[in-house]
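Student: quick one, what's the 3D model for this:
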Amino acid sequence: MSTATLDWYGCATFRLRTPEGLTVFLDAYLDRVPDAERSGVEVDDVTEADWILVGHSHFDHLWGAERIAVRTGATVVGSYESVRILARLGVPEEQLLAVAGGERLALDATTVVRVLPSLHSCVWSSQPMPPADEVCLGELGLTLQERTAKMQALWAGLGALGDDVRAHLAAADLSERGDGGALVFVLDTSEGSVLFQDSIGCWSGVLGGESPDVAILAVAGRGNRDGEPVQGSTADFVAEQAAALGARRVVPCHHDDWLPGFSRAIDTAPIRAAVERASPGTALVDLGYADGHRLFESPLT
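Tutor: Next up is the predicted model:
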């Protein structure tokens, strides 16, 4: 009997296949620089997709959706900013659905996705990519202008990156206006439900109302709880979200070294330990690249 499978392609990009034959991409960032870890699948390898659900408009989530959509005819669901970018890049309007949170979409006769408003990680923080067990404090109550100034200071240091990375960033430049408003997707399939979060931030009241079987959670960056940087560690924040959701499985994402010199690999061992303490009934399942994980199958390992 067919079963739902989940393939991770690095960063926060996944392919979900349902027993009924539906193919859904969660984000679409597949191409890498030569020195990066590679999943073995790039944008030009994708020939089948029915839907692409994009969590936010940054290049490491959206770039690639325009080519996959044009090649396969897939419908892309994303923020109004993501849709604006994709329309400018030539994706037909009939393949674009703009959402902001609160929408419910039928992907086929058996799979429905609900869209939730979410938050991006605190990329402007002086600790934008801490180790998972590092405690981060402070930076509360900053205005948007203060956060923007901190972000500009961080970007000023990118000139020291290697030629390959700078060329990659130039090619992936979508001229986006920020993250476009982060989204979380909850897919209800014939076998179970899966929540997809591609940046480590949330509205706790929104997330706390969900109870998926599987939660894909971003585990890299300075966490954002209800609009303020998390006071504590990434590991404890992920564990807090896992406990609130009560999912049987948590699948981490955005934790590989997807753009060396710009990103960093995140050790998930402290996250696993924190999840075990906070939510003993939840198993953290750390996927390898493109390994066809059987999403709802027991035992939970």
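Student: going forward, measure contacts between C-alpha atoms and count neighbours the same way
Tutor: Will do.
Student: can you name the element that comes right after the host helix or strand of V115?
Tutor: Per DSSP states H and E: V115 is located in strand 112-117. Next helix or strand after strand 112-117 toward the C-terminus (DSSP H and E): helix 144-155.
Student: helix, strand or coil for E191?
Tutor: coil (DSSP: H, G, I helix; E, B strand; the rest coil).
Student: how many neighbouring residues does it have?
Tutor: 16 (other C-alpha atoms under 10 Å).
Student: now do the same contact list for the most centrally placed residue in the chain.
Tutor: The centre of the chain sits closest to D198, judged by C-alpha atoms, centre = their mean, with a distance of 1.7 Å. If you count contacts by C-alpha atoms under 8 Å, 6 or more residues apart in numbering, D198 has them with A12, G55, H56, V184, I216, L217, A218, C253, H254.
Student: distance of the first one from D198?
Tutor: Between A12 and D198 the distance, using C-alpha to C-alpha, to the nearest Å, works out to 6 Å.
Student: what sits in contact with each of these two?
Tutor: A218, C253, H254.
Student: one more, please, to line up against the first structure:
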Amino acid sequence: MAAEQTIEWFGATTFRFKTNGLTIFLDTWLERLSNIETFLTVDQVEECDYIFISHAHFDQLPDADRLAKKTGAIIIANGEAINVVREAGVPDEQLLPVASGERIPLFTKEAWEESRAAPKPDPPKPGPQFPPSPDPSKAAIAVHAYPSLHCLMPGGPGEHPEITDTATEYNGSASPYSCTVDITMGMKYGLLAMAKAPEHVRTKMPEFFQSFLKYIADDKNKFSHLDGGHMMFNFIIGDQTLLYMSHLGGYTGVLQQLQPKPDTIIMGIAGRGNIDGRPFDGSAAQCATNIVKWLGEKPKKIIWCLHDQAPIPPWHIKTEAMTKQVEAETGVRIWDLEHARVYKL
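Tutor: Below you'll find the predicted structure:
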């Protein structure tokens, strides 16, 4: 049997997950914009063993570097995110880049300390001298890394709604090549370029944009315009499995073949579904229902995320249609979490 697990949600895609003596953060957007409530600061975090980053954007990666330097946590993320936090001063021994397909044992701090204190051969063995690592048999839990996909924006350029309803259907696309390249270019030459606009232009922008520009201009907040390759993580805890997928997207084959099947799924539900690199035709509710079906019959509960207050439009997501359809067609129970409250899984 798995040990008791707890989970807390701090907004967007950021969670704190505790199990088997480990404290794990799933994304780390803790200290947010001035117009969005912050539920936990880096200074308030006393311990952390591992940080998993789904991708390198401004609402996932910031605070990972400061959290790792404060607690000694190991960051597991794609190469883009790893490069950003390395440049921010996180030591290499706390960085583990992944590209999907990896199966990783996770250890408590006690297991790490025991490994580092073990006698070293004298003289050293010839060949590469790898950093000390605990025996895999002492792993507290394990995690499998898989490729996933960032969602796409609902509506065409300049047509994004202020509130997204998961019942709204979108069909077709602005271009036969609509994909996450649009997200990357929009980040670099749209949102992030606004910070370089002349001051007289910035001061005439809506107040929420000024808050956003102040945030991205603050060198404390480390992130990239490039997601770096979206990742999802399947945590194996005894005979229980938790799948963390921070966006509404993924590859059909990966989702259908994923093993072991998850008991609990954390799923981001913003935007338009991105399936196999193409915009999903239909509603977000239909897309999420398909994903749950592809993952098999095992899931018992789903936790939505990325549906609360956003820093830019769409401001939030209406989840009622998605919850109703997923529960009706799959039998899975949707679990609505309140911010910063501790829940037992």
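Student: tell me how they score on TM after superposing.
Tutor: Overlay of the two chains. TM-score (TM-score structural alignment, normalised by the length of structure 1): 0.88; 291 aligned residues with a C-alpha RMSD of 2.5 Å.
Student: hang on, the earlier thing: map the residue nearest to the centre of structure 1 onto structure 2.
Tutor: Counting by TM-score structural alignment, D198 of structure 1 lines up with S246 in structure 2.
Student: how about its match: what's its closest non-neighbour residue?
Tutor: Excluding its sequence neighbours, the residue lying closest to S246 of structure 2 (C-alpha to C-alpha, 6 or more residues apart in numbering) is G268, at 4.4 Å.
Student: the one you found -> structure 1?
Tutor: Using TM-score structural alignment, G268 of structure 2 pairs with A218 in structure 1.
Student: tell me the spacing between that match and M1 of structure 1.
Tutor: From A218 of structure 1 to M1 of structure 1 the distance is 31 Å (C-alpha to C-alpha).
Student: neighbour-wise, which of the two wins?
Tutor: A218 (24 against 3).
Student: so that one makes contact with H255?
Tutor: Yes: if you go by C-alpha atoms under 8 Å, A218 of structure 1 and H255 touch, sitting 7.5 Å apart.
Student: run a quick neighbour tally on the closest residue to L140 of structure 1 other than its chain neighbours.
Tutor: Using C-alpha to C-alpha, 6+ apart and skipping the chain neighbours, the partner closest in space to L140 of structure 1 is E228 (6.2 Å). Under the neighbour criterion other C-alpha under 10 Å, E228 of structure 1 is assigned a count of 18.
Student: how close does the corresponding residue of structure 2 for E228 of structure 1 get to D49 of structure 2?
Tutor: Here E228 of structure 1 is matched to R278 in structure 2, going by TM-score structural alignment. To D49 of structure 2, R278 of structure 2 is 36 Å away according to C-alpha to C-alpha.
Student: A195 of structure 2 too?
Tutor: With C-alpha to C-alpha as the criterion, A195 of structure 2 and D49 of structure 2 are 35 Å apart.
Student: how about E4 of structure 2?
Tutor: 17 Å.
Student: ok, the two, which is more surrounded?
Tutor: More crowded of E4 of structure 2 and D49, by other C-alpha under 10 Å: D49, with 20 against 12.
Student: ok, the more buried one touching T23?
Tutor: Yes: counting by C-alpha under 8 Å, D49 of structure 2 touches T23, with 5.4 Å between them.
Student: which residue, other than its chain neighbours, is closest to C11 of structure 1?
Tutor: In space, C11 of structure 1 is closest to H254, 4.1 Å off (C-alpha to C-alpha, 6+ apart).
Student: matching that neighbour against structure 2, which residue comes up?
Tutor: When structure 2 is aligned by TM-score structural alignment, the residue opposite H254 of structure 1 is L306.
Student: and what of D286 of structure 1?
Tutor: Matched to structure 2 by TM-score structural alignment, D286 of structure 1 sits across from D336.
Student: number of residues surrounding its match?
Tutor: D336 of structure 2 has 11 neighbouring residues, counting by other C-alpha under 10 Å.
Student: same thing with Q44 of structure 2?
Tutor: Neighbourhood size, Q44 of structure 2 [other C-alpha under 10 Å]: 8.
Student: then L295 of structure 2?
Tutor: L295 of structure 2: 21 neighbours (other C-alpha under 10 Å).
Student: how far away is it from T330 of structure 2?
Tutor: From L295 of structure 2 over to T330 of structure 2 the distance is 11 Å, taken as C-alpha to C-alpha.
Student: equivalent analysis for V42 of structure 2, please.
Tutor: Distance of V42 of structure 2 to T330 of structure 2, given as C-alpha to C-alpha: 38 Å.
Student: what do you get for A340 of structure 2?
Tutor: 28 Å.
Student: would you check that L6 of structure 1 makes contact with F14?
Tutor: Yes: L6 of structure 1 is within contact range of F14, at 6.7 Å (criterion: C-alpha under 8 Å).
Student: between the two, tell me which one has more neighbours.
Tutor: Per other C-alpha under 10 Å, whichever of L6 of structure 1 and F14 has more neighbours is F14, with 25 against 21.
Student: which ones are touching the more buried one?
Tutor: L6, D7, W8, F25, L26, D27, A28.
Student: the equivalent of the fifth one over in structure 2: neighbour count?
Tutor: Residue pairing (TM-score structural alignment): L26 of structure 1 is matched to L26 of structure 2. Here the count is done by other C-alpha under 10 Å, and L26 of structure 2 has 24 residues near it.
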